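Enquirer: just need the structure, nothing else, for what follows:
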Amino acid sequence: MSDWNSALPDAAQAWLEGRRLDEVECIVADLAGVARGKAMPAAKFAKQPYFYLPNSIFLQTITGDWVDDGSDFTEPDMILRPDFETATAAPWTADWTLQVIHDIEDRDGNPIPVAPRNVLKRVVQLYNDRGWEPIVAPEMEFFLVARNIDPNQPVEPPMGRSGRRAAARQAYSMSAVDEYGTVIDDIYDFAEAQGFEIDGILQEGGAGQIEMNLRHGDPVKLADEIFYFKRLIREAALRHDCFATFMAKPIQDEPGSAMHIHHSVVDAKTGQNIFSNPDGSETPAFRHFIGGMQRHLPSVIAVMAPYVNSYRRYVRDHAAPINLEWASDNRTTGIRVPVSGPTARRVENRIAGMDCNPYLGIAASLACGYLGLVEQIEPRPAFAGNAYDLEPALPDGLGVALDQFAGAEAIREVLHPEFSRIYEAVKQVEYQEFLQVISPWEREHLLLNV
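Expert: Reported below is the predicted structural model:
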C-alpha cells in the first residue's frame, strides 16, 4: 500500500496538500447504517493491505444487544479492504484525518452477503447482468433540534438566531433557513472539503426541518455519500449547540423525514434511458418498473421503515404517503413521476424514511423495480386526484411489515437469503425490546383510569 496516496480522489488530495496526514478511519456501515471500524495512525494504515472486524457487528441491534442467529457464536473475523475511491476528509477533527469505506470479504475473498454495501452491489450487478445501469438521485430530509440529553423529554425545535425556536409550516421559506444559517454554512464547508456536490438545500414543512438534494448518479456512490453526509451533518449541528436527527418522526404533530429516491435506468451500450422511446413516449419498461414497485414494495417496507418510530411518519395529510398508487406530478401518491423531458424520465419512490440504512433502502427500492422489469409487471392505472382520500395501504407497524418481509421469497432472493435472514432476526429482537417499553401515553391515560 506504499502508493495508496496516489489512489486518493482529487478532493482528498487537495485537502491534504501541504499537510501531513495524522489518522485514517477504516469504516463500514452496519445494518442500521452506523459507522463501525477502527481508527489508526496513518503510518500504520500505509503498512497494512487489509484489516479485520468480527462478523458480530451485523448481529447487533440499535440498542446494542446481540442476536442469537442460531449459528456457532465464535465471532470469526471478516476481512476489510479499503476502497480508496471513497477516501474523504473528516474536516471537523482536530488533526488531519481521512475516512475510508472498506469492502468486506470472507477469508476466500467472497463478499460477506450481510454487509449492506455488498447487498446494494449485488442488486446493481443484477441490473448490469441484463445490460442495464440503474441511476438514482436521493433526497435527504432531517431535523435540527435543540440538544436533548434526557430521552424522557420531548424533542424541541432549535433556537434560531432571532432568539425564537424554529417555526413550523414555513416550507421553502428563506428566512426560516437563515435562522440556523451557521449550521448550513458548516454543512456546505464540510461537503466542499469532502468533495461532495449538493444540488440544493431548502426549508421543509417541519420546525427546523431541512431537505437536501443530491445529484443523480451511481447507486453505490450515492449511498456512500448519504452515509458520509449523516455524520457530516451531525458534526455541523454539534458545533452550534444543537442536534441533527434522521429519525423518521422526531417531533409530535410535525411531518416526518423521508429519503425520497428518484430512479431511472439506462442501456449500458447506448446510454439511453430505457423508460423513454426515441419519440419521447413512455416504454413498457417504464410501466413495468412502476408495476414492480406496486407489487413488491409492501415486502420491503421493513427495510425502508426499519423502526417502530418509522410508522409514525405514514400519517394522512402529513406530506408522507399512505398508499402505493402512482401518478404524474402528484405528491399524495407513494410513487410519483416528476415532470421531466424524455431523457430524464424517472420514478420517485416516496416510501423510504430517512432513518433507513441508505445502502439497504436504495437496494430494496431497486430490487422492486428490477423484479418489475424481469417479470414484466403492469401497474394499476395512474391515479387521479388526492390519494389521501384512499384508505391506507401500507403496513401500520413494524411487526406487520416484518411478517410481509418474511414471506417475500422473490425479494429475499434478490437481496440475498442470508442477508434477509439476519436482517429479519435483528429487527424482530428490536421489535420485541420495544414491546417491553411503557410509554408516557400509557402512564398518563391508563394508570388510574382502567
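
Enquirer: every contact and neighbour count from this point should use C-alpha atoms.
Expert: Noted.

Enquirer: who does whichever strand or helix holds residue 359 touch, helix- and strand-wise?
Expert: With elements delineated by DSSP states H and E, residue 359 resides in helix 358-375, which encompasses its position. Applying 3 or more C-alpha pairs under 8 Å, 6 or more residues apart in numbering; DSSP states H and E, one finds that helix 358-375 makes contact with helix 116-129, helix 219-238, helix 284-304, helix 409-415.

Enquirer: here's the other one to compare against:
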Amino acid sequence: MGLTRREPQPERPHFLDARRGVRSMAEAGEWLRARGIEDVECITPDLAGVARGKMMPGKKFTGNTSLALPSALFMHTISGEYPDETGEFRYSPNDGDLKLVPDLSTLSAVPWETDPTAQVICDLVDTAGEAVAYTPRNVLKRVVSLYHERGWTPIVAPEIEFYLVSKNVDPDYPLTPPIGRSGRQISGGQAYSIGGVNEFDELIDDIYHFSDAQGLEIDTLIHEDGAAQLEINLRHGDPVELADQVFMFKRTIREAALKHDIYATFMAKPIQGQPGSALHIHQSVVDRKHGHNVFSLKDGGPSPLFFHFLGGMQRYVPAALVMMAPYVNSYRRLTHGMSAPTNNAWGYDNRTTAFRVPTSDASSRRVENRLPSSDTNPYLALAASLACGWLGMVNGVEPDQPTDRTVNEDGVISLPRGLLEAVAAFEAEEAFHDVFSREFVGTYAGIKRGEFETFMQVISPWEREFLLLNV
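Expert: Purely as a prediction, here's the structure:
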C-alpha cells in the first residue's frame, strides 16, 4: 500500500508575526485577522502629545473608510479650553475636517486591553491632501526633510524620566511616592540603585511585556535620583520613529502603573524639593550617501559641522525653549540648585551644561540636549532641537568655548524664566517661521498664551500662606 504524498504547505508570511508595522492595507487586513483583532484605535498626537483619534471595528479599518477630526482639536489648551485669537493665532472659520491617514508602519497591538485591540498612529492632511503644517508629527517631518535636502540624516536617542506616585484624586494635595514591595514608601537619593528598581519589579515587568508586545525596544532602565523616579533609554534611530516610540511609551508606562493602582507622571516637576524629570536627547548627523558621521573628520577629530551644530544649539535653543518646556510647571524644573541645566553652555562630558558632548569614538560623536523636560510633546521637542542644530550648520554659527566647570553654581539663569517670556522669544525668532512654518508658530504661541491665562486664574498655596494675613 503506497504512502500518500503530502503537498508542501505555503510558507507563513513574515509580516504576520511582526509585532509592529506592515507594508500595505492588504497585509494589515491579514495581520488583524490572524490576531482576531476586534477594534482598531486610530490615534494621533495633539499639540500636548495627548493621543486623539477614533476607534473602529477591524473590518471597517481595512475598508474604504474615511476618518476625520475637527481642526479645532489641535487648537485647544491642555485643560481643554479654546483660547482667544491673539497675534497670528486664528481658528479656521468653518472648523473644517482634517483627515487621518494611518501610517501602517506603526500598526501594533494594544496589550493592556482585555478585548483584542490594535493601534495605529496617523498623520493629518487637509481636504486637498496636503500635510497640515501645525500638527506635531508633520512639524517633525518638515524639520527632518530639511536635513535630507542637504544630504544629511539626523539620528536621535531619547532618554525619558518619570515618577511613580501614589494615586491622587484631589489636586489640592501634594503628590507622594508610592509604597514599594518592601511595604515602605521609597525615598530619594536612589540614583542607579538596583534595590530602588526592584521595589517595583512587577510593574517594570509589565512595562517590558507591554513594550515587547508593541515592538518597542527599551535599551536600559534605571532608578534616578528622585523618590520613585525612573528613566528609560531608547536605542538611537530615525527621529520620527523615536518620537512615535516615546509617544507610545508614555501611554504604556501610564497603563502599566494603573494596573498596579499607582500613577506614572511625566510632569516636569511633580514633587516639591525633588529633582525634575527630563527628556534628554542625544543627536548626531549622518551623511546620506556615504553613511559616516558628519560630526567627525576622517582623522577622527571634530568637524566644523559639529561645532556649527553646537553653535546653533547655543544660539537658537533659548528661543525654542517653549517647545521643550511647554508648561508653567516646566520652568519649576529649570531653577537654580535643582540639578537641571539653567544655561546654554556646552562642554565635554559635563552634565551641568545644557549641551553635553559624551565621551565616544569618532563614529558615535554626538550632542546631548539636556534642557527638554519629560512633559514635552516628543515630536515638538525633537523638531525644535534638530532645527536649532540645522540652523547652526547651514548658517555656520560658531559656539563659544567649552566649559569644564560646574556652570549651575553661580545662580545665573541664561534662559527664559517662565512661559510668557519663552513664548515671546519663540515668536520673535524669524528663522522659526520658515523652519517650522508660520502657521505652526502662530498656533502654538496662541495656545501657550491661553494656557498661561488659565493658570493665572488659580490661587496657589504659596499665595494663601504668605499673603493671606501679611499684606
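
Enquirer: so which of the helices and strands packed on helix 358-375 of the first structure is nearest residue 62 of the first structure?
Expert: Ranking those by their distance to residue 62 of the first structure (criterion: C-alpha to C-alpha) puts helix 284-304 first, at 14.0 Å.

Enquirer: right, and the helix or strand after the closest one?
Expert: For helix 284-304 of the first structure, the following helix or strand on the C-terminal side (DSSP H and E) is strand 326-328.

Enquirer: that older thread, for the following helix or strand past the helix holding residue 359 of the first structure, which positions count as buried?
Expert: Counting by DSSP H and E, the next helix or strand C-terminal to helix 358-375 of the first structure is helix 398-406. In terms of neighbour count (16 or more other C-alpha atoms under 10 Å), helix 398-406 of the first structure has its buried residues at 398, 399, 401, 402, 404, 405, 406.

Enquirer: give the aligned range of helix 398-406 of the first structure in the second structure.
Expert: Using TM-score structural alignment, helix 398-406 of the first structure corresponds to residues 419-427 of the second structure.

Enquirer: what residues does the matching stretch touch?
Expert: Defining contact as C-alpha atoms under 8 Å, 6 or more residues apart in numbering, one finds that stretch 419-427 of the second structure is touched by 318-322, 326-328, 331, 416, 432, 441-442, 445, 448-449, 452.

Enquirer: residue 188 of the first structure maps to what in the second structure?
Expert: For residue 188 of the first structure, the aligned residue in the second structure is residue 208 (criterion: TM-score structural alignment).

Enquirer: grab the nearest non-local neighbour of its match.
Expert: Computed as C-alpha to C-alpha, 6 or more residues apart in numbering, the closest residue to residue 208 of the second structure that is not its neighbour in sequence is residue 218, at 7.8 Å.

Enquirer: so how far is residue 155 of the second structure from that neighbour?
Expert: Per C-alpha to C-alpha, to the nearest Å, residue 218 of the second structure is found 17 Å from residue 155 of the second structure.

Enquirer: please say which of those two ends up with more neighbours.
Expert: Regarding residue 218 of the second structure and residue 155, a neighbour count based on other C-alpha atoms under 10 Å identifies residue 155 as having more, with 20 against 16.

Enquirer: and residue 68 of the second structure? What does it align with in the first structure?
Expert: Superposed on the first structure with TM-score structural alignment, residue 68 of the second structure falls opposite residue 52.

Enquirer: not counting sequence-adjacent ones, nearest residue to that match?
Expert: Residue nearest to residue 52 of the first structure in three dimensions, not counting chain neighbours: residue 79, with 4.9 Å by C-alpha to C-alpha, 6+ apart.

Enquirer: just give me the residue closest to the centre of the second structure.
Expert: Taking C-alpha atoms, centre = their mean, the centroid of the second structure lies closest to residue 378, which sits 1.8 Å from it.

Enquirer: counterpart of it over in the first structure?
Expert: Aligned by TM-score structural alignment, residue 378 of the second structure pairs with residue 358 of the first structure.

Enquirer: and for the residue lying closest to that match once chain neighbours are set aside, the neighbour number?
Expert: The spatially closest residue to residue 358 of the first structure, leaving aside those adjacent along the chain, is residue 223, at 5.3 Å (C-alpha to C-alpha, 6+ apart). The number of residues packed near residue 223 of the first structure is 23, by other C-alpha under 10 Å.
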